[in-house]
Each structure stands twice: as C-alpha cells, then as structure tokens.
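Asker: pasting the structure only:
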C-alpha cells in the first residue's frame, strides 16, 4: 500500500499532514542538527527539536496537531530575529539546519489547492561556518580547523598530523604540518571555534583530550573526507586550477587536511562556495611555540576565568577596526622567531611613533573604516545586504584617504608600511566611488526591504519612486491640466476599487469629453455626473499600481550588479582590508608605546635575555586604574656570560608569598612575547635572543574531569617542559613540588633545577619556597640566587617588590597569614610551632647533601649504568652511607634513611 493510500485509510488523528510529512522527510535527511523550518515569517521546530530549542532559548513550547496519536511539540522564532536565537544555540554547541521556502505560495497553488510549498535546507549553521555580523566577535577570528593524521611524514616521525584552518568570514586559508610534541601547542595557537577530524581518530583518548583542549566544538566526520589520494584534485577543482603548483608546495598531510576542510565546507554550505584565499603554508618553526598550559597561565588572550578583560590582549589593544583587532590577536597568538621579520614590524611601530600627527589623523580615518573582509564574504555567499555594500564603499574611501595620509611623510618609509600602501594603491577605487554614489547613507539591513539606492543614481528608479511616493501629486497635477484645458473647474480625478482611477465631471459640463471619444473613454454615467478615463490616465494607473514592485525589482538588479562587481574585485578588496589592518595594528602599538612608555627591544639570534627595569603590562595598568601604588620595575639577565655560549642562566628566586615572585616571572615571559610579536615592551631597555619555545608552570588547578589532582597537573606540565625545552627556550617555573610532601617536593624541585641546567640548558626563572635549594648555586655555575626584598616593621612584613641578588632565609608565611586575617590564636600558635621546628632543624641536611651528592649529569650516567646491570646494589648502599651525616639528621630523617638502605639491600638480593 502506498503512503497516500495508507494516509487515506488511517484514523484522522494518526494521519500525517502533507506539511508534516515534508518536515519529517527533511528532518530525516538532517538528523544531527536542529531544523529551522520556514513557515511564512517564522522558523518553526517540531518534535524533539522543539523541546531542545525551547529549553535552550527560554521560549514557549506549544503543540500543533497530532502524530501517531500524540501531540506534536512545537516552538518557533521570528525570521527577522533569527540571528539572535541562532547565536545562542550555536554558543551552546548546537548545529542548525536552515530550511527555506524555495518557491512562493502562488507557484505551489498551481500544482493544486492543497499543495505544500517546496522547502529545502539551504545551509547548515555550525560554530566554525558563521558569517553573519551579529553572530561574530569583530575582534576575533572565527576559525574552522581540520586535523588528520598520516603515518610517516616530513617531520621524521612515525605519525604526522596535517592541520588546515579557514575563517569563512574573511577568506583566510592556512595549512601546516605538525607532530605529537607540537600538536597541542599548534592547535592552541589557532584556537578554532570548531574542529573537524576523522571519527576514528576521535576514538583515541589522547587525541580526544588534545582536541578538547583546543576549546573548539568537535565535529567528527567520515575518514573519506580526508582521502589524501584525491586531496590535490579536490583543492584544484575548488579553486578552478589544473595544478596547485602556483600555490606552493604542500605535504601529503597538509593536502589531506585541506581537502577535509573543503569537503566539510561544501557539505555545510550546500552549493555556495565561500571566497577562500588559496591555501598558504604556515611553517610551525616560524612561530614561538607556546603550549596550552602556558597560554592559560600567562593569560595571553583570556584570563583564567575565561574573560577577555584583564588579559594581555585587552591591555595591549588600542586598535580601532575589527580587522586590526583580529590581526593583533593573531600576532599575539603566534610571535615570530625570525629577527628580520620582527625588526620589520618594529620599524613600522617606530614610524608611527615618530609621526604622531599623521598617526592620529590616520586613526581617525580608520575609525570610519567598516569590516570590508567580512562584508565581502557575506556578499560572495549571497548573504549580504545593502549595508555590506556600503561597508565596501566606506572601506575603499578610507583606504584612499589612508594612502594620502601615509604618503605625506618625507623620508624613508618602513618595508611593512610600504607593503600595506601598495595594497591600498591597488584597491578598486573607481568601484568605491560608484558604490558611494549608488547607496544611501543609511540603507536598510535587508535588500528585500528596498529603498537603499540613492536618488539620482538611476532615472527610471527615480521616476517609479515619484509615482509610488507622490502619486497624489501626480494625479493632482494631471487633474489641474485637464480641468484648465476643458474649462471645467469642478472636474475631479477619483479612485475606487471597481473602476480604479477615473475622471469625473458634471453631466452638464461633459459635452467636450463626450465629443472626443477617442481621448475620453466613457466608463460610467451617474445622476448628475459622468465618468471617463484616458489612455494617459490608464497608463499612469498601471504605473502607480506596479511602481512599488518595479522599483524594488530595479533596486534588486542594481544590488546584484554591484555585488557581482565587488566579488570580481574581491582579491584587491581583501588586500586593501589587510593593508588597513596593518596600519591599525602598527599605529595602535605606537600609541600604546607612547602612552605606557614602552621601548623598542633588540631581538637577535643570540641567547641574550637582558631586561632593564622591566614591568608587568597588565598589573601596571591595573594599579594605575585602581589608583594604587606605582609598579616597581625589576631587571632580569638570563643570558650566557659569553656571546658564543649557547647555554642560558637560571635565576632561583626565593621570598615570601605576595611579595611579587609570580608577577616577576610572568612579566619577563610577557616581555618576550610582546617583543617577538612586533610590539615595543614595558622596560627601560630589552635585549632578547630569539625564544623559540616558551614554557610556563605558574599557578595550579586540578583537572577533575580527567582524573588529575592539582599535583598531577603540575607534574604533567613540568614533564612537558623537561622533555621539550631546549637552549633557545625560556622557562618560567613557580613552586615546583609544593603539592606533595616536603621531602618529595624538595627532591623533585632539586632534580628539576639540575635537569634544566645540565640537560635543557634553557634560560629559566625558578621561584621556590625551598630555601635549601639556594645552596645549589655553589655547584651549578649558571644558577644564580635572587630574592624579593622585604622589610619587617613592628612585627609585620612590608613587601618592597624589588628583586635583588641573594637568598631569602625565611618565607614570612605566618606574617602573610596574619595579613590575610587568620585568628590571632592561630597566628600565635603557628609562631610557637615554627620556633620548635627551627630549633630541631638548625641545619638542613639538604644543604650538606648538595655538597656531597654528584651532579645531575654524573648521577644520570650512574643510573643508566645501573639499569644495564653494571652497578652492584651493594656498592649503591655503600655510596649512600658515605654521604649520610648522622649528626645533621633529625630522628625522623635517620629512620627514613634506614628504611631506604634496607630497601636497596633487599632489591640487590632480589636481583
């Protein structure tokens, strides 16, 4: 039995209406998303979709008829407000299929009175495919990223990962290749809003955790999306070329990721092709590697609470355009490691710093420059409106004005400024002038509303608008002309729904019209009056009746023509938008440097790290805003003693809590980031040898979702540092080992310092409360002690926030506890306990052990030999006995040593 036959024989309450049958069919084809089903001026949702959406959006859940004997849940949102609801659903992780009417109701009726209007899904809305202005953050890229894994690759690794990422709102398209060690850091730099990857890869726990750490919504897709065998052909087809040679050379993994992301775009956009740039390869080695934990600890773009306010980005941002803000964020996310490229950025900042009047004029111009790149993308995807065309017009006007302003300076112009100017010179300025002439100053949001073309641009349109908007005046003028010609003052031109427009005159004065039937056509005789029409009046009536429709049609034609011209000039427009963004970032960083007294750093290939009077940019600004004390600047010199020495120095910093150790650690890391992103830095001077990898272990938080305690998180992050840091790295470590027992923590911190010194050879700042470790400076020649200066005053501690050479002899923890408001009884009891502990442990055994234990390198060799069976366990016990000094040990330490020796002896017997 057919579906129609079954519907006829089924009970009335169980029958599926044609409209509901259509909904079910379309929903079945799109099961993984909420279906926005267009019905007139609303998007309706039914069944489970309605229940989910009603909860998420806080809107009323109603019902519409019955299906299989049960009520059909329903909710809806107005079409004109759909963007607001979409934004909320997307932010909650939902995907939405937008189902539009593909024909008008009149066409449907031609197929039958009860025919359902044809509908189809025209777009799948996901977090990474947004282009609407109201759904996007103007200051952040909205990246859709793809990740795939291949066996073997150019990185000499068993597994190689291909990454591709696009911003559909601007057309950016980049690819790179990475490995297991870099994968998390590379994803953190991209910070995708949505990450697609093969569903099989997502089943692996390690990969899933790394993907989740990126912060984006995860979208698994079939492995076939990433078919590397057909990847090159797919890319060539998308960009309409026969070969990719003109775009550069790409690895197999990069091509696979790029093909996967294009397949996803084609799936979600349903035939519409975003105007993507050809893919460009970003070499991972060209950027400072910053892992996710370090980015979070340093609060580069977001605070630990997830807020932008209070981050380094918010503190630095003086940009005035959306494109400039995105470029600044991108540069901060991926600082450069090439000194020449860094210097070019510094040259541009210095140029705008020295030319203040020009800079401020330029910034005023940039404030009026809309987001051309995103407007262009919407127009190309046929989602644009009159305001997007106006944005292109105003942006091109700003480009022309910026070109004139930056060209008025005498003398040499930096390379980066010259490049930006070249892109502005190549902009389609004639098109911009036409767009300004064509558009009203304040057009409507939607093209279907009409009335966006400026008066005087199209004579036919002007005439139709006059008929539409001034029809009464046109009729009155015609009435006056005929009345004067015929000498009938009481002649009127009237309108009704039966005759339309007609001429009415008294019967006694209608003889001239009756005598001229070729011109005046009799329509109706009334008691005492006659009614006529004329060819002119009939034509005018037809024009008036269709004027609104025809004027909208002409405006649509104008819109489509202008949109086509904009898309044709898309490459030049995008280049001009990038040029304006470069001007914005460089001039903004110059203004920042002037306002905050930042200086140009020296960045070169050395291993130097010499900061004079460095300051923490975020803390300094917060102190100023709050009206607090001025920031205390401090020096830091971690470079080698000799220029040809590839090894860095380590500062071991001791001092009380709240004295500023963590701030000092962070400020030096931030200064390195700022210098290599191309900004001036908060210091009196700065000489930095390129930092290729930045590691930070500052602060602590548990990760209960992954079964990790605070201490476990600390150890995982420390392990990553010790396994990856090299002699060009900068390492910031704070309170390693504090999350466990005293001796365990001290041992871990001790070994970590030795590993950094002997194996990693990194430039490092290491803050600790284990004062015993300061004795290591006597044996490790590149380890220096530094402490935070404090002053005791009438039993209280005063923090001076000054970093000076030397070591702290105490932590002042009880004084800090007193400042925090602990009860007096607790403070006094703490002092008594501390006094007894210090009496029993006048000399720490750790200090004597430092003198007696072999250095890390020698110990490591011994340990390796033992693993091969070359060391006799009895000898190991004897060596340990040689370094034990019973007179320096507490009873508990002596007992622990005895158990340790017993365990070593038993291990030897077992072997």
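Answerer: Ah, there it is. Since this is a predicted model, take the numbers as computed values, not measurements.
Asker: all contacts plus neighbour counts: C-alpha atoms, from now on.
Answerer: Fine.
Asker: First-to-last residue distance for stretch 684-702?
Answerer: 38 Å (CA to CA, to the nearest Å).
Asker: buried sites along the top helix by length along the chain?
Answerer: The longest helix of the chain (DSSP state H) is helix 535-568. Burial within helix 535-568, assessed by neighbour count using 16 or more other CA atoms under 10 Å, is assigned to 537, 540-541, 543-544, 547-548, 550-552, 554-556, 558-559, 562-563, 566-567.
Asker: And stretch 57-71, by the same measure?
Answerer: Under the neighbour-count rule (16+ other CA under 10 Å), stretch 57-71 has 61, 66-67 buried.
Asker: Make a markdown table out of those residues and add distance to residue 324 and secondary structure.
Answerer: Supplementary listing: the buried residues of stretch 57-71 in a markdown table, determined by distance: CA to CA, whole Å; DSSP: H, G, I helix; E, B strand; the rest coil:
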| residue | distance to residue 324 | secondary structure |
| --- | --- | --- |
| 61 | 43 | coil |
| 66 | 54 | strand |
| 67 | 53 | strand |
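Asker: need those residues in CSV with distance to residue 252, can you?
Answerer: As requested, the buried residues of stretch 57-71 are exported to CSV (distance: CA to CA, whole Å):
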residue, distance to residue 252
61, 50
66, 54
67, 51
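Asker: Put this next to the previous one:
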C-alpha cells in the first residue's frame, strides 16, 4: 500500500516531512523485542505501528516522533539501536480509541499490533523468548467501526474505483461505495466527466483505486481536490477474475446473477473495495449487504463546486452548523441522521419516487398524533446498523447486544402502532412491512439475558442478568460470596463433628483446610468421619484436614471469576450468532427505521416552519411563490426578525426562463439565488419546502457559481477558478438543468468581464436553454432583454431615508439604477476620508461617461458578436484652485534645508486633511 494515505488528507496539520518513512531499519544488533518490532514494522511501512506492551501501545523510532507531535504526548527513549537512542512514546490501551481518532483525523493509518500468545507459553521456549505479536488490524479513515471513532450522523464511506475503456478518448468509471460500519454496499458507473460529482455526492472518508487510475495525468487535479485520503493499490492485485472471485467469496455464492447485471468497471471497483477491507481487517469479514446497483441519472447531479457554494452539508469553513443539513435536521436517531444526509447529497430525479416520499410526509403532517408517537419510539432506537456490523466483525460488546434489543423492540412497537392505521401511503406501508419482520422471541431472549447496567467490553463481565443461567449465578456466588459459602460448609462440619471450635482456614501453602483441636482430630481419624476428612498436618495442639468437598470448593472458588467470564462469553457468542443468523433481516429493519425517521423529520419540520408540499412533474416549470431561504430564515427566527419572502418564475418557453437580477450590494441577490436552488434540492429529496406554493419540473443537474476564491494549491487565481466553474456549467447544462450564476466576470477588467458575462448569457439562452438566475452589477446587460426572448429583468428594492439606504430585500420586475457601493462601504466602516474621496471620484467618472460620444448599443450587436471596448473614461483633473496644488507650486525643493523640508511635509499633510474634510 502507498505511503500517500498517511499524508494525503488536506486536513492534516502534520508537516509533509513527518509522514511515515518506508526506509527499513537494520535488525542487526537489536534486542529480541526490538528485532520483533522492526520485523513487524517492515511489513507495515505505510502505517504508524501501535505495538502492545502490557497495558500500553508503544511507538518507536520515527513513528514515535510523528505521534508525539501529532498527539501532544511526551517523547522519551528506550535503549539504543545502531549506537543511537531509540525514540519512544506510548498511549494506554484503555484510552487508545481517543488517540486513534485523532491520528485518523490527521490522515494517518495505524497498524494495531497485539500479543497473540500467553507470556507463560513464551517462557517455555526459553528465558529470552519474546511473546508472539501480530498485526490484528489496520485502522484507516474508511474502515473504522468503533462508535468512539465515528461521527454518528455521518456515513463512513470507503469509495473504490475501477474503470473500463469507454471510447478511444475516454473511460467509464465504476464506483463501489461501502460503509463497513453499517454494511451498506452500492455500485454505479459514471462517465469520466461526472466522476468528480459522483465522488462529492458520496463524501467518502477514504478512496482506494488502482495505481493506473491514480497515475492518470488527466485525473491529477481531481485527487488534489478531494478531501479524503487516496490510497493506490497494485494493479496486479486487481485483475477482473480476482474481483469476481472476491465478491463470490464475500457473499458465499457461486454466481453473481442473483445480484443483477454489473459492468466490468463496477466489478473492478467492488473487487478493489473488498481487497482493501480484507487487508485492513486482517481476515475478519464484515456483514455487508448484497451490492445494489445505482442507475445512472437516478439522482440530481451536483458537482463539488455547487455543493460547496450552496453549503448543503457543510459550510465553506467545513462546519455542519450553518449548513442546509443543520437547518433541516429533525431526526431523532443516528441512523435517521445519516440517511437524511444521504438524501440531501443525492436528491432524486425519478418522479414517482419523489411523489411517494411527498405522500408519506404529507400523511404524517396531517396525523400529528401518529407522528409524535412514532418519533417517541424512534428516539428510543439505538444505532442497530453499526451495532450489527461490529458483531459481524467480532468487535461487538454487550452494549451492542443491548442496542439491537432496544432497536428491535422499538421497531416492534412501531409496527404494532402503524398496524392500527388504515390506508397508509405506499412508502409508509413498505416501511411497516419491513418492521413487521422483527423476531419478537429474539427481543425477549435479549431482554432476559442482558443485565440493566452493561460494561463496554465483554471481557469486563457482569453483563448477563442474574437468574438467566444457573451456572453463571453459581460461579458469581463463589467468586463474590466465597466467605459465605465457606462459612456454611464450616457450620455443617462443626455440627457433624460436634466441635464448635472447628474452623476452615486458608494459607498460601495448604490452601483451604479444616483445623480442629488435636483430641477432636484423633476422633476424626478413627471415627465415622475418617472417610470424609483427609489428614494434612499435625500441630502441637491441633490437626489439619482437607476433604474432597473442600478441595472441589477451593478449585471452584479459585477459578470462579474466570469461569463466570467464560460462561458469560458463551452466552454472548450464542446471542451474537443468533442475531447474525438474521443479519439481512436486521439490516432491512435498520433501513426501515432510518427511512421512517427521515420522513417523520420532514413532517415535523413542515409543521414547525409552515413549509408546504411542492408539486413536482416532468415539465420545465419553476414557479416559487413566497419562497424563503431555509438557513437564513432559521437564523432570523432565532433573533426574532422576519424573512422577506419572494416569488420566482422561470417557467415555460416565453420570457422569464432566464432571470437577470440587478440590485445593490447587500440587497439580497445571492440569498435569492441560493434559496431557489435549495428549494429545488429540498423538493427532489422528498421534503416539503419553505414557500407558499411550488411547481417544479424535475431538475436533472444543478449548477451554482456564487462567489470564488484563489486556489493557491493549484496556482489558480480567483478569476481562473471562476472561469473553470463557469466553463463546467456551460458545457454540461441541459434544458432540464437549473443554473444560478452570481457576478460572472467581476474578477477581471471591467470590459473583459462585461464581455464574458454578456456572452455567457447569450450561450445559456441559445445553446443550453436551461432555467437560470443570473445576478450581476453590469447594468448594461439588462438591455439584452430587448432581444433575448426568454430573458427577463428583476431587481432588489431599495429605499433611501435621510441620506441612509434601506435594503428592502424584495425582488421586483425592473432594473436597478445603481449598486449603492459607497453606502455599503460606509456601513462596513471604511474611513470617512476614503468614502468622501471615493464619492468625488465617482462623480467625475459618471460625468465623463455622460459626456463621451455614444457607443454602440447592445441591441445593435448580433448574438455572440465581439464587443469592442470603448476608451476608458478619464478622471477629471483637480481644479486649478486646489490648495494642495497651489502649495506644491510654491515649493522649491533645492532651496530647502532638511528641517524646512520636514516642516513643509507636515504643512502639506495638514492641507490635505483639511481638503478631505
């Protein structure tokens, strides 16, 4: 595997020189323990090695230096190697998950090396023998399963890629999306031009692919842009025959026909994913669902730039708070939160599926009592999908069993509650049908077996309920109440011998023994108890005995804790095996709970915010009445301020299919653009929308270019980034697409930018034919509405009161008179002198514009004609009576002494300040 996985994450704060070194360490002269470490490290050069030593995971050499800096822990040393000190640091095994999560977040991979041999066995091989250790697992961002390492509301997707030759000039790419923390497994195929959008939709934690794909120069820019570590695999390991064999072995089938028809690229991707999982899990096989095929075009295509611009799941700063997902999430379970994010990342394009989702939400909106009872039951459902996965990998604990108990119990309650409701919509009926497959006997069995207070790990014991298993109860009694058991046996022996002074004692040499006075002991040796008591020792005034019963009791007491834990482990394994025998059914129940939670979340949000059901069809309509921005409205509600709703109509073949928006800065243009795009996303994901009425023709692709920034990593300026994103829109948008563009051309010279914006508008109108919102400060473009028949103008209303500008945030037909840039600059706090000077310059520029000869009008130019830029307006020269100029004219620099020059400089500065004021 490549070392790149340890350093490819853009979020890592570890400098490049701190990446794991592949250079081998010399084993010569090393101690036996260090020789073992070096040997294991040599097989895992691309990972930090967590080497188990007692209660700590230790790291040595360069690994220790990297980890100490990354984790902020002390770097020490242990012995010498090659004449130099060996750097060392360590973390407690009990707290290792916390440190692992931090290292994974920094983009590192970690090999966990555990002791696989009892130290007593190692000693039998010789006094200097080292306990056998092996790497039991590779921890990577895309293959973690522990709750403490995972974000409960975000899927942990491992994305694998394969490809096939599509044409002489390009490839088709297969995508395998696997979440081993839940078992989800899907395959799809996309053309090369859509690969970036597909990766962005899955939002993977890690990407694996062949070396050939990774080294393809045409994809180099894509690997720089993705936010997940990218791990190349050797091409020789990814042969098509091997891929198909791995899939068959994973699911225990002899043919893949039962799963559907998959292309070569999809099978290659699936094989790469399974190979990587097999390698990182060291042979453990997760319980994956059979692969499902995602149909091309089944979801709304949204490229990475648009997702970032619209802040669908994260803000531009990478935070969930402030995103659309954060604003609409009303789910009450972790599985529901993940599915909501998945729906938002991939809104549907299938009209019937969209309609079914809306019908289900509408039903729960109208039946408030049912909605509330379902949400109460869902809130009690733990994350059974991830609990099931951990059990399948052998990493489950007692709390995972409890999670499945409570989750299945909630599913049973929901099924019974919905069984009382008649005429459920199709989607809800399907959910209830899946929930009805719960094994009620399994739930009761888990409830009877598991204690109320459960440890995190099964090795801690104490998780089986008292009374469930008589052997466990007996072992616990011996372990916990040994004194009481011994006292009972002592009382019985005292009664049988008639010796009140009989005692059962214990020492390290004899263990448990019976002690009686010597006279009584002689009687025991000759009397009826001679068959029961076994003489051990004679003292001056006492005799000591043992008995078969006492020896058996001692043996049971000494091993009681181990026996109790072994018996509990047997119970755990039996329960886990019973659950895993129904893994496919349990996984389907988890999916049903998630779907119900998302549906109920949409309904709760609709009632809370007065959102309405959109009407979606296959037309070209785009009618929004009373539309609001869901995130901005949410923020305003918290501060008690109202949101100004606006209409938008981009329908039909007539005027208005493209809306050109002008208006002042801070007037609300960007908010208006974004809110309409978000309304389309919400409608097609199956949610209600923040508007009084929406009629939407299904959008196949959504494009947004709102704002831009330098991409220094790729050596691209703001304007270059803007042009790249605009090019992607113009080259891919279709008649069914929705495009929102804000301030195209503002990153370059005025007439360059105007020309580009002009040509883009014409191209959208004549070539793409899409629905579009185009915001601009180039007021000259508004004249294009006179001959572009589907272009209409709109503006943001502004009022002026006592010299101050008031932004009304209301979109109305028409054209803005000006942009109010100086007023916004004043609100931003620019110095008064700068504002005044800018006002003076603006007046001169406007006067020069009015006075110069008339230039060609836009309606005089044919489509796609080049606009010959007129000469730039000249700024009017300062007036002859300018005090500053008069002062300068009187100065003879050659005649001034240094002191006089300084005084003149102060005087000029004062004159300039007075002039500005």
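Answerer: Sure, I can see it. Please read all numbers here as calculations on a predicted model, not as lab measurements.
Asker: TM-score of the superposition?
Answerer: TM-score for the superposed chains, counting by TM-score structural alignment, normalised by the length of the first structure: 0.90, backed by 847 aligned residues with a CA RMSD of 2.0 Å.
Asker: if we can go back for a sec, so the longest helix of the first structure aligns onto which residues of the second structure?
Answerer: Under TM-score structural alignment, the counterpart of helix 535-568 of the first structure in the second structure spans residues 548-581.
Asker: how near is residue 775 of the second structure to residue 793 of the second structure?
Answerer: 10 Å.
Asker: likewise residue 464 of the second structure?
Answerer: Distance, residue 464 of the second structure to residue 793 of the second structure, using CA to CA: 72 Å.
Asker: right, and residue 188 of the first structure touches residue 293 too?
Answerer: No - no contact is recorded between residue 188 of the first structure and residue 293 when judged using CA atoms under 8 Å, the distance being 9.3 Å.
Asker: Neighbour count for those two, which is higher?
Answerer: The neighbour comparison of residue 188 of the first structure against residue 293 (other CA atoms under 10 Å) goes to residue 188, with 25 against 19.
Asker: Which element, helix or strand, includes that one?
Answerer: Secondary-structure assignment from DSSP states H and E places residue 188 of the first structure in helix 180-190.
Asker: Can you find the partner of residue 523 of the first structure in the second structure?
Answerer: Using TM-score structural alignment as the criterion, the counterpart of residue 523 of the first structure in the second structure is residue 536.
Asker: Likewise for residue 302 of the first structure?
Answerer: Checking TM-score structural alignment: residue 302 of the first structure goes with residue 314.
Asker: Pull the contacting residues for the closest residue in space to that match that isn't next to it in sequence.
Answerer: Leaving aside its sequence neighbours, residue 314 of the second structure sits nearest to residue 320 (CA to CA, 6 or more residues apart in numbering; 4.6 Å). Residues in contact with residue 320 of the second structure, defined by CA atoms under 8 Å, 6 or more residues apart in numbering, are 313-314, 326.
Asker: Need the three-state assignment for residue 418 of the first structure.
Answerer: Under the three-state scheme (DSSP: H, G, I helix; E, B strand; the rest coil), residue 418 of the first structure adopts helix.
Asker: How much space separates it from residue 351 of the first structure?
Answerer: Taken as CA to CA, the span from residue 418 of the first structure to residue 351 of the first structure is 11 Å.
Asker: Those two: who's more crowded?
Answerer: Using other CA under 10 Å, the more surrounded residue of residue 418 of the first structure and residue 351 is residue 351, with 20 against 16.
Asker: for the aligned partner of that one in the second structure, helix, strand, or coil?
Answerer: With TM-score structural alignment as the criterion, the equivalent of residue 351 of the first structure in the second structure is residue 363. Secondary structure, three-state DSSP: residue 363 of the second structure is helix.
Asker: excluding its backbone neighbours, what's nearest residue 363 of the second structure?
Answerer: In space, residue 363 of the second structure comes closest to residue 425 once its chain neighbours are excluded; the distance is 7.3 Å by CA to CA, 6+ apart.
Asker: before we move on, the earlier item: overlap in contacts of residue 775 and residue 793 of the second structure?
Answerer: Between them, residue 775 of the second structure and residue 793 have 660-662 as joint contacts when contacts are counted by CA under 8 Å, 6+ apart.
Asker: Quick check: buried residues in stretch 382-399 of the second structure?
Answerer: Using 16+ other CA under 10 Å as the test for burial, stretch 382-399 of the second structure gives 382-393, 395-399.
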